[in-house]
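1. For reference, the sequence and a predicted model appear below.
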Amino acid sequence: MRILATFILSASLVSTGASAFDLEHLKQLKETNACSKCDLSDADLSDLDLAKAIINRTNLSGANLSGANLMFANLVGSRLIGANMTETNLSAANVSGANMKGANLTDAKLIRARLRGANLAETNLTGTNMKGANLSDITQDNAILCNTVMPDGTVIRTGC
């Protein structure tokens, strides 16, 4: 029984480490403001200034980006599944083709952001400002729209 418990504990520690971000990738992003095709899943990037960052095709699933500045950033084709993006500034960012399923974008700024073909299914867009954003071909099944400013400036309050 003791051996089984040790095995289960060891297996859980190994599997937990496998889903964590790559420390070298995090260092690269912080030093160069660029990290394409990187693994930053579950990384804490909260409150960082990542304006104009090039982080396309990067795995940011489960990452904490709350309060981060991503103005003019390139996140094309990135995975942001379940990411915490509360109060994140994505104004004029290119997030085309990104998978943001289940992300929390409460009070985020996506003013003039390009989200063409992005997956916003099950995202929380409460209080999000998307004025002037390109939402062509997005998926938004079951997204929460509450006090959400749409590209034309109208405010959606139906999901509150």
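-> Received it, and whenever you're ready, just let me know what you need.

2. going forward, measure contacts between C-alpha atoms and count neighbours the same way
-> OK.

3. and the residue positioned nearest the centre of the chain, how far is that from Ser12?
-> When CA atoms, centre = their mean is applied to the chain, the residue found nearest the centroid is Leu80 (3.7 Å). Using CA to CA, to the nearest Å, Leu80 is found at 24 Å from Ser12.

4. so what's the residue nearest to the centre of the chain up against?
-> 59-63, 98-101, 103 (CA atoms under 8 Å, 6 or more residues apart in numbering).

5. Please point out which parts of the helix ranked longest in the chain sit buried.
-> Identified as the longest helix of the chain according to DSSP state H is helix 2-18. By neighbour count with 16 or more other CA atoms under 10 Å, helix 2-18 contains no buried residues.

6. dropping in the other structure now:
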Amino acid sequence: MKRLACLAVLMLSLSAAAAAQNAGEIARVQSGQSCSGCNLFQADLSYRDLPGVNLSNARLRQASLALATMNRANFSGADLSIADLFGGRFTGASFRNANLENANLVGAYFGSADFSGARLSGAILSGAEMERVRGLTQTQLDGACGDGATQLPRGLRIPVC
């Protein structure tokens, strides 16, 4: 009985580790390949140049995209909650229906990115350049925070952090 209990605990821990992230999928994206729906939990994509990569519906929770250049990337439906996008460049990227709750978008550049339906509750947008983004609403921004350096489309405002 004791062995069976130990085996059950081992199996549960292995399945939890497998659900945590997928090293092969992370390596694939780090090399510049698309990976729609992949499990990229806590992936380190910082400092990478990944133009046009398709990460739609991917799990990027707690991932680091700090100082990455991901112009025209597709994050539609992706989970970017608690992710670090500090200083990244996301020109023309799609964040349509993405979860960016509690994410760090400090100093990131989002020229002409699409934020339609994105969830921004708890996100920090201090110093982010979002002046030309599409699909951004006041309701989305009301749950986020920023500072005087946050650039938004005309008529929108953000609570101060």
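-> Yep, it's here. Here the structure is a predicted model, which is why all the values come from computation and not from measurement.

7. Return the distance of the residue nearest to the centre of structure 1 relative to Asn69 of structure 1.
-> Leu80 of structure 1 is 16 Å from Asn69 of structure 1, by CA to CA.

8. so who does Asn99 of structure 2 touch?
-> 77-81, 118-120.

9. actually Leu100 of structure 2, sorry about that
-> Leu100 of structure 2 neighbours (CA under 8 Å, 6+ apart): 79-83, 118-121, 123.

10. Got a PyMOL select line for the buried ones in the residues you listed?
-> PyMOL command restricting the contacts of Leu100 of structure 2 to the buried ones, with burial defined by 16+ other CA under 10 Å:
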select buried, resi 79+80+81+82+83+118+119+120+121+123
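
11. can the contacts of Leu100 of structure 2 go into TSV with extra columns for distance to Ala8 of structure 2?
-> Converted to TSV, these look like this (distance: CA to CA, whole Å):
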residue	distance to Ala8 of structure 2
Asp79	30
Leu80	32
Ser81	31
Ile82	31
Ala83	32
Ala118	39
Arg119	37
Leu120	39
Ser121	38
Ala123	39
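
12. Any chance of JSON lines for the contacts of Leu100 of structure 2, columns distance to Gly143 of structure 2 and secondary structure?
-> Output for those, formatted as JSON lines (distance: CA to CA, whole Å; DSSP: H, G, I helix; E, B strand; the rest coil):
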{"residue": "Asp79", "distance to Gly143 of structure 2": "17", "secondary structure": "strand"}
{"residue": "Leu80", "distance to Gly143 of structure 2": "16", "secondary structure": "coil"}
{"residue": "Ser81", "distance to Gly143 of structure 2": "14", "secondary structure": "coil"}
{"residue": "Ile82", "distance to Gly143 of structure 2": "15", "secondary structure": "coil"}
{"residue": "Ala83", "distance to Gly143 of structure 2": "17", "secondary structure": "coil"}
{"residue": "Ala118", "distance to Gly143 of structure 2": "12", "secondary structure": "coil"}
{"residue": "Arg119", "distance to Gly143 of structure 2": "9", "secondary structure": "strand"}
{"residue": "Leu120", "distance to Gly143 of structure 2": "6", "secondary structure": "coil"}
{"residue": "Ser121", "distance to Gly143 of structure 2": "4", "secondary structure": "coil"}
{"residue": "Ala123", "distance to Gly143 of structure 2": "8", "secondary structure": "coil"}
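
13. Let me see the ranges of the strands in structure 1.
-> 148-149, 155-156 (DSSP state E).

14. Deepest-packed of those, please.
-> strand 148-149 (a mean of 24; mean count of other CA atoms under 10 Å).

15. hmm, back to that, of the contacts of Asn99 of structure 2, just say which sits nearest to Gly32 of structure 2.
-> Nearest to Gly32 of structure 2 among the contacts of Asn99 of structure 2 is Ala78, at 17.4 Å by CA to CA.

16. coming back round to it: got the strands of structure 1 as TSV, with distance to Leu40 of structure 1 columns?
-> Shown next, in TSV, are the strands of structure 1 (distance: least, CA to CA, whole Å):
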stretch	distance to Leu40 of structure 1
strand 148-149	28
strand 155-156	33
